[in-house]
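In: Just a sequence and a predicted model for now, questions to come.
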Amino acid sequence: MFKRILIANRGEIACRVIRTCRRLGIETVAVYSEADAHAQHVRQADCAVPIGGPRPADSYLRGDAIIAAAKAAGAQAIHPGYGFLSENADFADAVAAAGLIFIGPSGDSMRRMGSKAGAKELMAARGVPVVPGYTGENQDPALLAREAQRIGYPLMIKAAYGGGGKGMRIVRKAEEFAASLESCQREAKNAFGRDRVLLERYIEHPRHIEFQVFGDSHGHVIHLNERECSAQRRYQKVLEETPSPFVTPELRAKMGDAAIAAARALDYVNAGTVEFIVGANGDFHFMEINTRLQVEHPVTEMTLGLDLVELQLRVAAGEALPASLVRNKAIPQHGHAIELRLYAEDPEAGFLPGSGQLETLRLPAPSPHVRIDSGVIDGDTVTIFYDPMIAKLIVWDETREAALLRMREALAACAVIGPKSNIDFLERLVRHPAIVEGRIDTGYLDRSLDEFVGAGASDPAARFAAASAWLLQQEAQAPREAAATADPHSPWARADAWRVGHSGKRIVALLERGERVEIAAFGANGNYRLETAGLAARVENARLADGCLSAQIDGLVRRWQVAFDHHGLIVHDGTRRHAFAHAPAFAWTPAASGSGDRVLAPMPGRIVLVKAAAGDEVTEGDELLVMEAMKMELSLKAPRAGKIAEMQATAGDFVDADAVLVRLEA
């Protein structure tokens, strides 16, 4: 086994590898960019080496700098994690040429499998079902357009290199093909350094089911069962689980045999994932092979009791796969596991990635049923340069129904204050009938996003609960503050609205989704009469303890989880969370206004395309610029019809959030 390895990645995967290495007594070397100088993987590793600027091209994509760091630190091997250089065959070869061990497949295997086009051709030659399409090297746009006509619509354009849902477009008619091709190639070039694409028939309502495979240098190849990843938004996986609620034992056997055959054809060594598109009738088609560990690997670990990173290390060190795994053609699973990805993003703004300091990050406590994989903690910063993942929540239980319940409880225990997060979206997702009934397909979220996103109806009970919690907190805090004054026993220092001769009235002002809510409160010490917007409630025996509020509201006893921060509070009724910011009880609020004469940068990023110029006449909704930020492209459009007075950005510019990019004539 290795004595020291370098981890050529960041975030939760780097922290994940560090944990396994520490358990095995292996020293770890982290690399970091300027933006990650204080990141958790840097703090947790035995030593850390800076390798360049904040942009991936200046740091985590610099293979030469990473190899130099490994050699200088005395590392014997490099673990690539996933993303960045993990599927770069040239990097794998360079690691080997430097006398180090690449913890993954060989560069040769990676070249044949890392190209979606080459892998698809190989699978077809081996008899594995593939989707009709075009995988040729000729990338002439006219030829691609003709091939698209031959394949038929709808079809999918896919980046031939890379993964993670980047560089993929569905085209439903010929008129959309040219623009979609250009956008896909540009995104592929930015994400993977290569703009080659392939075309394939788009299968309506498919499921995405993948098989974890492992090979060693002793000729053994196994699969570790399937994972279903059909809950996707814009090809990005949202929820992953194993076993699949769709796969029968017979289908599992057929797909597992196909996955093993694919790996054997390449003399595959180390961890890989064979991904299939599966039709409603159980017909399956090879989609791609990822030559790395997947983000969703924890669900496999939870149901098999394995550490896949440890398996990677042992195989890379020349050991054979455990005999107990090799003996079984299909490894028996125990229970059901589900993973969700908690992101800093705003679902109500088109899932716009967020950035900024995590002022509060509360995650559920790990247990035999709950696992947290994260690369950040309370107080850390989600930067603009990388994927905005905050954490992966993984749960396990004996049955799928019990695992879903565990996930709901885990989500209810989460709180993110700072950048916006997708927690509300995830909570609605795990309660949606398409998930509960196990019938979601890869396009469901995009077709029915309004079922998962959008402001729900306000809940008066939640507002009364928030007001009660706020009052109790203020009443408990007031004596502590008074004790530090010259007159600690003054009745005017109390926070119960005490008045001479009559009961006092307090105003609790809250902001819910930007709307100001004023609640008049009478009473104290957990017994209140609350009034707002023509509604009234009597609250009795309200108590705050251990992060929970219990109260009797109009005779009905209720319980909420409560999380405070310096902005306000979150109350959770067990099904839905309600976030409230505290506002001054008496304040002038200016009316919202906006001229609609400007296009602003929604977040920091780089301008990759300018599609208009000063003097152009535009209509509302015309695309004016394309911006790249946090690994995705954003289309910036005209807010109204008019003439462009000034373009204040050019392709290649790096712009700050809220920077004015376009001005329209008044």
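Out: Arrived safely. Numbering: from 1, shown residues only.

In: Please count neighbours and contacts with C-alpha atoms only from this point.
Out: Fine.

In: So what touches the longest strand anywhere in the chain?
Out: Longest strand of the chain, by residue count under DSSP state E: strand 221-233. Residues outside strand 221-233 that contact it (Cα atoms under 8 Å, 6 or more residues apart in numbering) are 206-215, 237-244, 252, 256, 259-260, 263-264, 268, 299-300, 325-326, 329-331, 440-446.

In: Put this next to the previous one:
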Amino acid sequence: MFSTVLVANRGEIALRVARACRELGIRTVAVYSTADRDSAVVRFADDAVHIGPAPAKAGYLNIPAVVEAARLVGAEALHPGYGFLSEDPDFAEVCEAEGITFIGPSPQVMQRLGDKAACRALMADAGLPVLPGSTGALTSAAEAKDVARHTGYPVILKAVAGGGGRGMAVVRDPADLVAAYRATRAQAFAVFADDRLYLERYVEQARHVEVQVLCDRHGGAVHLGERDCSVQRRHQKLIEESPAPGLTPTLRDRMCETAVRGALAAGYTGAGTFEFVLTPEDDFYLMEVNCRLQVEHPVTEMVTGIDIVREQILIADGQRLAFRQEDVVPRGVAIECRVNAEDPARDFAPAPGTLTEFVPPGGPFVRVDTHAFADWQVGPHYDSLLAKAVVWAPDREQARARMDRALGEFRIDGAGMRTTSEFLRSVLAHPRFRAASHTTSLVAAMADEAAV
């Protein structure tokens, strides 16, 4: 087992990884920017290394600085968390060259699956269902028009290097395609330094359902069931739950077995997520593969009892999975809500500030993953996530009620601070959510209802 692991991230996920390492008896080293000098993970970790100023490009995205920190403290392994460098194959390759174990898939697999167009082609060859669209990256607006004409409108343009809901544009009118193509290319280059796009059919009234997989380095592969992530705004997830409500056992088995087949075809190792579009007719299509830990992994942990971060570390250490597919028996229902420092009344604009009060909820079967505390400065440099509230209950309605209670217990205050907690409660109370008849359009529909 590794003696020292560097956690190459910040916020709640850095603290989550550090806790898993401590339970395994591993010395944990945090990295931090100037803005995070007094952060919760710096206080918790066994050691910490300053890697740069607040801007992410100078710190958490600075590959030489992160790798040098790992060398400085003698870390044998590095956990990237999610976001930042977690899906950067160049970073994983540098770690490999330096003799540092990257806790995740190989650089080659990350390259293959991180390129969304290449991933589509690979998965289609493996027999996975993919949405009609371009077979590779688009070369021009004219090609986009031709593909869209054969695919049928509406379509969605996506950045080949995309992620986190960025670099996307839905086009319903052929007259808007060229402008959308140019604008999305510009956005993709600004965010990902890669302006390549691909196109696929856009499914109206769809659900977003994803499958968690774990694969070791010895050919072992299992799924941990599925999550519904349909409550979104601008393609970014707000509420997730497991299991996905309303799926028949046959449909659930087909989706999960499809994800495992895709993982084996890609030579995947570690924890990964296969994300699917589920149509109203119960047809499903692969959207993408995430080569990292997901923000919403706690709901899967709550229903399966499996510590996914622990399994990531053991797999990276070369160990075989200690359980088989038949040993994974989900129980009950778990729901996660992302509480962000954002103002829903201003189209979810970031609302940074200094926390004068931060008291998370408690009670039975309530888990809160957070890095926030009173007097913590929530700055403008990073993601606005303050906390993830996660609850478990024997059935969905009890879980929904428990989450509503938990969100109501949050005490978060500070000059200029706004959070999404009350908005999330309004989603939980919405008839479509309560009836599990919601789709990815729910938040937009709620905005339209409020405007009437």
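Out: Sure, I can see it. If you're wondering where the values come from, they're calculated on a predicted model, not measured in any experiment.

In: What subset of the contacts of strand 221-233 of structure 1 is buried?
Out: 206-215, 237-244, 252, 256, 259-260, 263-264, 268, 299-300, 325-326, 329-330, 440-445 (16 or more other Cα atoms under 10 Å).

In: So what's the residue count around the residue nearest to Val29 of structure 1 when sequence neighbours are not counted?
Out: Computed as Cα to Cα, 6 or more residues apart in numbering, the closest residue to Val29 of structure 1 that is not its neighbour in sequence is Leu6, at 4.5 Å. Using other Cα atoms under 10 Å, Leu6 of structure 1 has 30 other residues around it.

In: Tell me the spacing between Leu6 of structure 1 and Glu87 of structure 1.
Out: 17 Å (Cα to Cα, to the nearest Å).

In: Could you pull up the residues touching Val170 of structure 2?
Out: Contacts of Val170 of structure 2 by Cα under 8 Å, 6+ apart are Pro154, Val155, Ile156, Leu157, Tyr202.

In: Closest one to Ile63 of structure 2 out of the residues you listed, please.
Out: Nearest to Ile63 of structure 2, judged by Cα to Cα, of those is Leu157 at 29.7 Å.

In: That closest one looks like it's in a strand, true?
Out: Yes: assessed by DSSP: H, G, I helix; E, B strand; the rest coil, Leu157 of structure 2 belongs to a strand.

In: contacting residues for the closest residue to it other than its chain neighbours?
Out: Leaving aside its sequence neighbours, Leu157 of structure 2 sits nearest to Leu199 (Cα to Cα, 6+ apart; 4.7 Å). Counting by Cα under 8 Å, 6+ apart, Leu199 of structure 2 touches Gly133, Ser134, Leu138, Ala144, Val147, Ala148, Val155, Ile156, Leu157, Lys158.

In: Gly136 of structure 1 sits in which helix or strand?
Out: If you go by DSSP states H and E, Gly136 of structure 1 is not part of any helix or strand.

In: Run a quick neighbour tally on it.
Out: Residues within reach of Gly136 of structure 1, counting by other Cα under 10 Å, total 14.

In: now it: how far from Leu6 of structure 1?
Out: 37 Å.

In: Are we agreed that Ile372 of structure 1 is in a strand?
Out: Yes: per three-state DSSP, Ile372 of structure 1 lies within a strand segment.

In: Apart from its neighbours in sequence, what residue is nearest whichever residue in structure 2 pairs up with it?
Out: Alignment note (TM-score structural alignment): Ile372 of structure 1 maps to Val368 of structure 2. Of all residues not flanking Val368 of structure 2 in the chain, Ala389 sits nearest, at 4.7 Å (Cα to Cα, 6+ apart).

In: So that neighbour sits against Asp369, correct?
Out: Yes: Ala389 of structure 2 lies in contact with Asp369 (Cα atoms under 8 Å); the separation is 6.7 Å.

In: Quick check: the residue nearest to Leu157 of structure 2 vs Ala188 of structure 2, distance?
Out: 14 Å.

In: ok, now which ones touch Thr135 of structure 2?
Out: By Cα under 8 Å, 6+ apart, the neighbours of Thr135 of structure 2 are Ala117, Arg120, Ala121.

In: The second one reaches Pro132, doesn't it?
Out: It stands for Arg120 of structure 2. No: if you go by Cα under 8 Å, Arg120 of structure 2 and Pro132 don't touch, sitting 10.2 Å apart.

In: So for those two, which sits in the more crowded spot?
Out: Comparing Arg120 of structure 2 with Pro132 by neighbour count (other Cα under 10 Å), the higher total belongs to Arg120, at 26 against 17.

In: okay, now the residue nearest to the more buried one when sequence neighbours are not counted: neighbour count?
Out: In space, and not counting its chain neighbours, Arg120 of structure 2 is closest to Val130: 6.7 Å by Cα to Cα, 6+ apart. Per other Cα under 10 Å, the neighbour tally for Val130 of structure 2 reads 19.
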